[in-house]
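*Asks:* Sequence unavailable; structure follows:
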């Protein structure tokens, strides 16, 4: 009897899962497997918030597989050793998986594929995570794109928006009658030992069912107004699908299909949101072609950018939302509590760290990596390098987000700041984003004692802007190498 081993990784779903589809079409029995080997991802092993998500997502997937007749087998790495053992124990003739695109994982998967094929196994991998493979899109010179707009135009011309999802999850799966031994999800020790995760549990529903609900909720309530609402952190104007997409609980083809059906009633919102899916594709395109960028700037001039003395950078105040700049502090507290931050606020907080405080962008990227439930190497790298001015299609270095003006523009009524910085909740709107300028009587009436209840700004915005631009002058004339 034919047996196919399906290696689940960050494709934790049963619907629109190409590896699962292939295994079922091959006939015979299937053996679903998850191998825990974070050490194989190098310095970008999942952070604390992502491990929390993974725990619950694996529980959800395991439950769905068991109900359908094919329980999930969990093993520890090394991945090649675990796969070879499972092939021997099960008698599998075939191993299939869906591709990942992080540089360390690409190297590992190539080695495993070659080794298993040498042993006489049929081994195939598939695309479940992207609309287009990173190598499928190139400019007229055959080179990778570095600017988003022409990249997305070329991707659309190649059919990125015409991708259709695969079939729904089957009601029954032909599992093995005697599956190999398995570890439990709990044994992987993914959850925090100190219970800091209550905010995550109150905010998210990891798993395929949660992903479908999030997409349906977004399509029904926010998609139509997405073009206007996506920049307002005080309202639910974004999809919040990023962690579900990262863990593969839903695929971009499924998202594309739902959005396309809504185009007639929500054309502006759909077009804008699809371009955000395109930005996700662009991030993976860049990571694949420039695998050095998680730790090195794409624009190599920035390796010589003069930075502030690390001893003078208030990094801890930035991490924990005590900078004295309300929208920055709101964002960092939202991140700590929920494992997520609104994208507009991600840019504001990153700009403050890399430009006003002149800290290394990689320090911020690592903090986000540990605290975001949607920590994705491609997206995290692109986002930080974009804001720092050193990546592809980057914001010009002289574009420095003023957190006061950004707060007054995008959180004018103060809903966002008042939620996450409650010590300022009683301040009137006109003083909410610059409490240090409020008259003493206004502060007293709002119950705010600066320095005791809320800090003054850790940096002078105007002076630090001038210092950042002066630092850029130091490298501006150098050639852009990569």
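*Replies:* Thanks, I have it. These numbers were taken from a predicted model, which means no experiment stands behind them. Residues are numbered from 1 along each chain as shown.
*Asks:* can we go C-alpha only for contacts and neighbour counts from here?
*Replies:* Will do.
*Asks:* Helices of the stretch 51-200 of the chain, residue ranges please.
*Replies:* In the stretch 51-200 of the chain, the helices defined using DSSP state H, counting those that start in this stretch lie at 79-90, 103-118, 148-157, 198-203.
*Asks:* ok, structure two:
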């Protein structure tokens, strides 16, 4: 039902609180500042056209978004308010809402990755007579003000970490408000179901709910579970994908702002496992570093940070790319990772590096195709982290891994999934292979394969490339582009 809302007294004009990637009540600067005014609030989420936002939202994140804003709406209702759903250009939607409700101000939290987009929107709002206030809270630092001694942005992670550490402890997070003043009448709102964010035919996200609980409550529960046990062995366990519960699984909650980095940092204070806590904090700060890079180089998603790689001879091998996306490359650790990604909208971090290296260096396929696939299939896709991490593996990014570091998918599997537990979970057709061959089924004797029920080329694919030949091809291409010869580290 569409209702009209008029304000009889301008002194009680509501504030529009524009939610975006800050889907929480806890430690939410815009929300808390609006509450502090004592004025009623109209909370709104705007589904913007793709060309008006920072790129299209991936399919996996559409699933998450549906549940996340549904959870936010329930949380707001429990505090006496609700979420208004709108579709359209943010500028037009907010101006129309201001007319409908009599609002005189718009409060929002800053998203550095869309500063350029927001500048035009906020200018239009201001010119129309609205007070506009932006608040920090999505990062621990301001990427535009944190600078090196020479005045430029940081390009290397370690000095960045040290500079952030030297600044002292981040601010204390602010608790969620107890009540959220509501307007006398709410403006018109769309039905979330009409947005059709959930997959149906087929429902490829059917297993997501077994692993994820989108929303602020799910985020805080994940944090509590992580602090209770996994963080105390984090440094030792985080690289082993076969270990369940060895990482925080907070990345998607962070990507949607269901929990603030300050809240996570604060929760790790006073813990006795100092080495493990520091290692975890460094991962949190790596996210900060990625956003720092994006702020300094807004084209990070599409352009090589190091333009020397612009001449790199990528191949257009659609068949190999499809095999990679489906987890059918013939290399078990790679295939396990890609299948985990499809089934759960997530992939263990160590395996992300292995699969990315395989695409870029074994298959010689442009990192941008991998970045786009991850952006579409990851529930935790983050515009800065996704691009920066792909360029890190490709060797074209800031503080990047050298291109000649070519991960050997066989050795990586044997090192980090020695018993094959991860592979057995996601590549079950290999589960009966003995430990000696589960990472290299193409080397197993025929009788071993038969006993395990494996027929290469039928029940499980033969390798799409010979890793060692592919590695040499990639290194030759690197030498042609850079004029530098290199050898791969056999330990990788």
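*Replies:* Noted; the coordinates are in hand. It should be emphasised that the depicted structure is a prediction, and the values quoted were computed from it without experimental measurement.
*Asks:* Quick check: TM-score for this pair?
*Replies:* Superposed pair, TM-score by TM-score structural alignment, normalised by the length of the first structure: 0.96. Supporting alignment: 471 aligned residues with a C-alpha RMSD of 1.2 Å.
*Asks:* Including mean neighbour count and distance to residue 36 of the first structure, could the helices of the stretch 51-200 of the first structure go into JSON lines?
*Replies:* As requested, the helices of the stretch 51-200 of the first structure are arranged in JSON lines below (neighbours: other C-alpha atoms under 10 Å; distance: least, C-alpha to C-alpha, whole Å):
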{"stretch": "helix 79-90", "mean neighbour count": "17", "distance to residue 36 of the first structure": "8"}
{"stretch": "helix 103-118", "mean neighbour count": "15", "distance to residue 36 of the first structure": "13"}
{"stretch": "helix 148-157", "mean neighbour count": "17", "distance to residue 36 of the first structure": "34"}
{"stretch": "helix 198-203", "mean neighbour count": "14", "distance to residue 36 of the first structure": "22"}
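*Asks:* Kindly list the longest strand within the second structure.
*Replies:* strand 41-47 (DSSP state E).
*Asks:* Residue 5 of the first structure and residue 92 touch, don't they?
*Replies:* Yes. In this structure, residue 5 of the first structure is within contact of residue 92 by C-alpha atoms under 8 Å, at 6.2 Å.
*Asks:* more crowded one of the two?
*Replies:* A side-by-side neighbour count of residue 5 of the first structure and residue 92, using other C-alpha atoms under 10 Å, places residue 5 first with 25 against 20.
*Asks:* That one sits in which helix or strand?
*Replies:* Under the criterion of DSSP states H and E, residue 5 of the first structure resides in strand 3-8.
*Asks:* And for the nearest residue to residue 23 of the second structure once chain neighbours are set aside, the neighbour number?
*Replies:* Nearest residue to residue 23 of the second structure in three dimensions, chain neighbours excluded: residue 258, at 4.9 Å (C-alpha to C-alpha, 6 or more residues apart in numbering). Using other C-alpha under 10 Å, residue 258 of the second structure has 28 neighbouring residues.
*Asks:* re earlier: give the aligned range of the longest strand of the second structure in the first structure.
*Replies:* In the comparison with the first structure, strand 41-47 of the second structure aligns to the range 30-36 (TM-score structural alignment).
*Asks:* Which residue in the second structure aligns with residue 382 of the first structure?
*Replies:* Aligned partner of residue 382 of the first structure by TM-score structural alignment: residue 388.
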